[in-house]
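Visitor: Structure, please.
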Amino acid sequence: NIEVLSGTEIEALDGEEGNLATVRWRNRASGAETTRPIRHLFLFIGADPNTDWLANCDVALDARGFVRTGSDIGSAQMETSRSGVFAIGDVRAGSVKRVAAAVGEGAQVVAALHAYLARGNADTFRMAGRP
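Guide: Down below sits the predicted model:
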């Protein structure tokens, strides 16, 4: 009872007392609208990384625009191609694209930052944070 609809846009969600009853969507290619009785809806909005702003930062991206990290590029875990710059969550190449995983990756980066600073990079780290 699951239907995956790509290339569609939700037009309306209708229901009563906080319960979903019907969903209306439009196919972007054909323009056709469909309304069906539906009680549960899962939206997956976008799988494209928003990394255009990294174009001039010397941070390596993969062919799809995700940030490359770790052993893939010879860096510490979660570290990008730029020393002392780390990436976590959906924007990282190879991530599982789940919120809980991103939270765990954030905790891992805390340890990686401590190791980075312990290697004698404290001055570099402070300089990078100055305006």
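Visitor: alpha carbons only for contacts and neighbour counts from here, please
Guide: OK.
Visitor: For the residue nearest the centre of the chain, which non-adjacent residue is spatially closest?
Guide: Against the mean C-alpha coordinate of the chain, by Cα atoms, centre = their mean, the closest residue is D90 at 2.3 Å. Of all residues not flanking D90 in the chain, K97 sits nearest, at 4.8 Å (Cα to Cα, 6 or more residues apart in numbering).
Visitor: A helix includes that neighbour, no?
Guide: No: the assignment for K97, made by DSSP: H, G, I helix; E, B strand; the rest coil, is coil rather than a helix.
Visitor: wouldn't it be in contact with G104 here?
Guide: No: contact criterion Cα atoms under 8 Å: K97 and G104 do not qualify, at 11.9 Å.
Visitor: Please say which of those two ends up with more neighbours.
Guide: When neighbours are counted by other Cα atoms under 10 Å, K97 and G104 differ, and K97 comes out ahead with 15 against 12.
Visitor: Next, the second sequence, to be compared with the first:
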Amino acid sequence: MTALEGDGYLRAVTFTDHKSGASERRPIANLFLMIGAEPNTEWLDGRLTLDAKGFVQTGKGEDGKALASPFATTRAGVFAVGDVRSGSVKRVASGVGEGPVVVQAIHQFLNPGVA
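Guide: Presented below is the predicted three-dimensional model:
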């Protein structure tokens, strides 16, 4: 995507192939960015279990059994929420909603036996 055109509203988008240099302008009225569509998790490889696309797997241990939280990773005390989590719906509202939910699991991990 190399250009957005409009007059207060989006009217067109120009796409350019970076290899060939060819450009194509298309009439488009709406644009949605999926920033989390490609996880930046290479640094976690070998530290947490990642799926084939690089998203962090949560909710199940390496043995396949359910963990105490759907946001728990295979490393005790490490949780993942939002776009980086395998199986998440990759929407802002979901990530925002998962944040407060995981706080309870974090408190339980830090203070075992306290209700």
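Visitor: How alike are these chains, TM-score-wise?
Guide: Overlay of the two chains. TM-score (TM-score structural alignment, normalised by the length of structure 2): 0.78; 109 aligned residues with a Cα RMSD of 2.2 Å.
Visitor: next structured bit after the lengthiest strand in structure 2?
Guide: When structure 2 is parsed with DSSP state E, its longest strand is strand 10-16. Sequence-wise, the next helix or strand downstream of strand 10-16 of structure 2 (DSSP states H and E) is strand 23-27.
Visitor: Give me the range in structure 1 that the next helix or strand after that following strand lines up against.
Guide: Next along the chain after strand 23-27 of structure 2, taking DSSP H and E as the criterion, comes helix 92-110. Alignment of helix 92-110 of structure 2 against structure 1: residues 99-117, by TM-score structural alignment.
Visitor: can you check stretch 74-82 of structure 2 too?
Guide: Matched against structure 1 by TM-score structural alignment, stretch 74-82 of structure 2 falls on residues 81-89.
Visitor: what's the matching stretch in contact with?
Guide: For stretch 81-89 of structure 1, the external contacting residues (Cα atoms under 8 Å, 6 or more residues apart in numbering) are 58-60, 67-69, 73-75, 78-80, 95, 97-99, 101-103, 105-106, 109, 113, 116, 125.
Visitor: Pull the distance from it to the chain's centre.
Guide: In terms of Cα atoms, centre = their mean, to the nearest Å, the centre of stretch 81-89 of structure 1 is found 14 Å from the chain centre.
Visitor: Can you tell me the number of residues neighbouring G46 of structure 1?
Guide: Residues near G46 of structure 1, counting by other Cα under 10 Å: 7.
Visitor: err, A12 of structure 2, not the other one
Guide: Burial of A12 of structure 2, expressed as a neighbour count using other Cα under 10 Å, amounts to 17.
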